[in-house]
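Asks: Here is my input; please provide its structure:
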Amino acid sequence: MMTMSFTRREPPAWLLAFWKEIDDKTFGAGFDCLAQDATCNLGVADWKGRETIRENLRAFIDTGFTALHDVTEYWDAGSLKVFRGTVTMTPHDQTQPAVKPVMTHFFYMDEREPTKVGRWYGSVGPVAF
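Replies: The predicted structure is shown next:
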């Protein structure tokens, strides 16, 4: 059994920079918050490595919509960061409505590089019923 204490804080700059890279479709330095060998389980995704995560997110975002992430709650327990928020997904096809699903993410910091994310578990949605 393990016990952790969480402190509610303002979202850190590294987290906001990460989402901004996705929102702006630049996919640059904001991804440096991930360890080189980070893993990501986002919904059904099972991606291994920072560059694989970056490229798969780029491919997903390039499917015809623009995202805007809003972190509404951030909790810090040192080696584990938890946050929730919403992501507004606006289709490029203006006949389709924008959706705003809830997102919840767990970032486990890397044991070798504690300032980097080693494991990312996240869920977004549903985007429709």
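Asks: CA atoms for contacts and neighbours, from now on please.
Replies: Noted.
Asks: how about the strands in the protein?
Replies: 7-9, 34-42, 47-48, 65-76, 80-91, 102-109, 117-124 (DSSP state E).
Asks: Adding mean neighbour count and distance to residue 18, write the ones you listed out as CSV.
Replies: Formatted as CSV, those follow (neighbours: other C-alpha atoms under 10 Å; distance: least, C-alpha to C-alpha, whole Å):
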stretch, mean neighbour count, distance to residue 18
strand 7-9, 12, 17
strand 34-42, 21, 9
strand 47-48, 18, 17
strand 65-76, 17, 10
strand 80-91, 18, 13
strand 102-109, 19, 12
strand 117-124, 20, 11
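Asks: Residue 58 is nearest to which of the ones you listed?
Replies: The minimum distance between residue 58 and the strands of the chain falls on strand 65-76, with 11.2 Å, by C-alpha to C-alpha.
Asks: for comparison, sequence B:
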Amino acid sequence: MTASITGHGGAPAWINDFLHEIDTLEFATAFATHLDQDTEMTFGTARVHGVEAIKDFFVKIDAPLVTTHEVIESWTVGDVLILRGEATVAKKTEPDTVVRAPFTHIFHLDRSDEAAPRIRSLHITAGPSTPTPCSEHPVGRRPAPARGPPGHRCRRTRPPATRAPPRRPGPVARGTRAGATPLHTARPRSLHPLGCRMRAPTVRR
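Replies: Just a heads-up that it's a prediction; the model follows:
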């Protein structure tokens, strides 16, 4: 079996429509045409069955986000379609913080209707994500000491690190040489006349 590579950005037109509906969460023609209640999707470790459950899954994970999927390469091997691409993702609450995540989609298709192939199963892997640098802090350069212009929200800009003050040594008793154990923590000396640590003999009366 020989793989047919469609080239850079050469995915079928219906794939672009399918990804666009995922980005906008407006499921219309592509989902209705190419998915049905028998379609199975595996997204990472999650498994979803049926077109309506797949729609709910994408709404759950993508509703707080702004996403854009771009296909880089695609391969067709028999009834299997493989996509490699990159997704641009940002939270709606932090639109200036953008990450780019690679993804791979593997479609198992039913090509009984070449004009509108049905997706029998779909396997998706995504990530890890990479922060997209802003114009103020390009990749490979240390961030400038300044915080950036007013309103600039870059994750690479952080306040300068502060060091804890050095610890001061505890009080040393008078007459004790430097570095010796302070008097209040020193062990008591033996009271034996010879200065050893043996107990003095007990005198019986």
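Asks: Quick check: TM-score for this pair?
Replies: Aligned and superposed, the two chains score 0.86 in TM-score terms (TM-score structural alignment, normalised by the length of the first structure); 125 aligned residues with a C-alpha RMSD of 2.1 Å.
Asks: right, and the strands of the first structure - which one's nearest residue 25 of the first structure?
Replies: Of all those, strand 65-76 comes closest under C-alpha to C-alpha, at 8.4 Å.
Asks: Next, the angle from that closest one to strand 102-109.
Replies: Here strand 65-76 of the first structure runs at an angle of 60 degrees relative to strand 102-109 (axes from the mean of the first three to the mean of the last three C-alpha atoms, to 10 degrees).
Asks: Mind giving me the packing neighbours of strand 65-76 of the first structure?
Replies: strand 7-9, helix 13-23, strand 80-91 (3 or more C-alpha pairs under 8 Å, 6 or more residues apart in numbering; DSSP states H and E).
Asks: That one against the second structure, how far on average?
Replies: When the second structure is overlaid, strand 65-76 of the first structure sits 0.5 Å from its aligned residues on average, using mean C-alpha distance after the TM-score superposition for the first structure.
Asks: what's the matching range in the second structure for that strand?
Replies: On the second structure, the counterpart of strand 65-76 of the first structure by TM-score structural alignment is residues 65-76.
Asks: which residues does residue 89 of the first structure contact?
Replies: 65, 66, 67, 68, 98, 99, 100 (C-alpha atoms under 8 Å, 6 or more residues apart in numbering).
Asks: try 6 Å this time
Replies: 66, 67, 98, 99 (C-alpha atoms under 6 Å, 6 or more residues apart in numbering).
Asks: got the helices and strands packed on strand 65-76 of the first structure as JSON lines, with distance to residue 72 of the first structure columns?
Replies: What follows is those, written out as JSON lines (distance: least, C-alpha to C-alpha, whole Å):
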{"stretch": "strand 7-9", "distance to residue 72 of the first structure": "11"}
{"stretch": "helix 13-23", "distance to residue 72 of the first structure": "11"}
{"stretch": "strand 80-91", "distance to residue 72 of the first structure": "5"}
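Asks: List just the one of the ones you listed that sits closest to residue 61 of the first structure.
Replies: Across these, closest to residue 61 of the first structure is helix 13-23 (C-alpha to C-alpha), at 7.8 Å.
Asks: Tell me the buried residues in that closest one?
Replies: Buried residues in helix 13-23 of the first structure, counted by 16 or more other C-alpha atoms under 10 Å: 14, 17, 18, 19, 20, 21, 22, 23.
Asks: Kindly indicate which of those lies nearest residue 48 of the first structure.
Replies: Nearest member of those to residue 48 of the first structure, counting by C-alpha to C-alpha, is residue 18, at 17.2 Å.
Asks: Apart from its neighbours in sequence, what residue is nearest the aligned partner of the closest one in the second structure?
Replies: Alignment note (TM-score structural alignment): residue 18 of the first structure maps to residue 18 of the second structure. Take residue 18 of the second structure and drop its neighbours on the chain: the residue closest to it by C-alpha to C-alpha, 6 or more residues apart in numbering is residue 30, 5.2 Å away.
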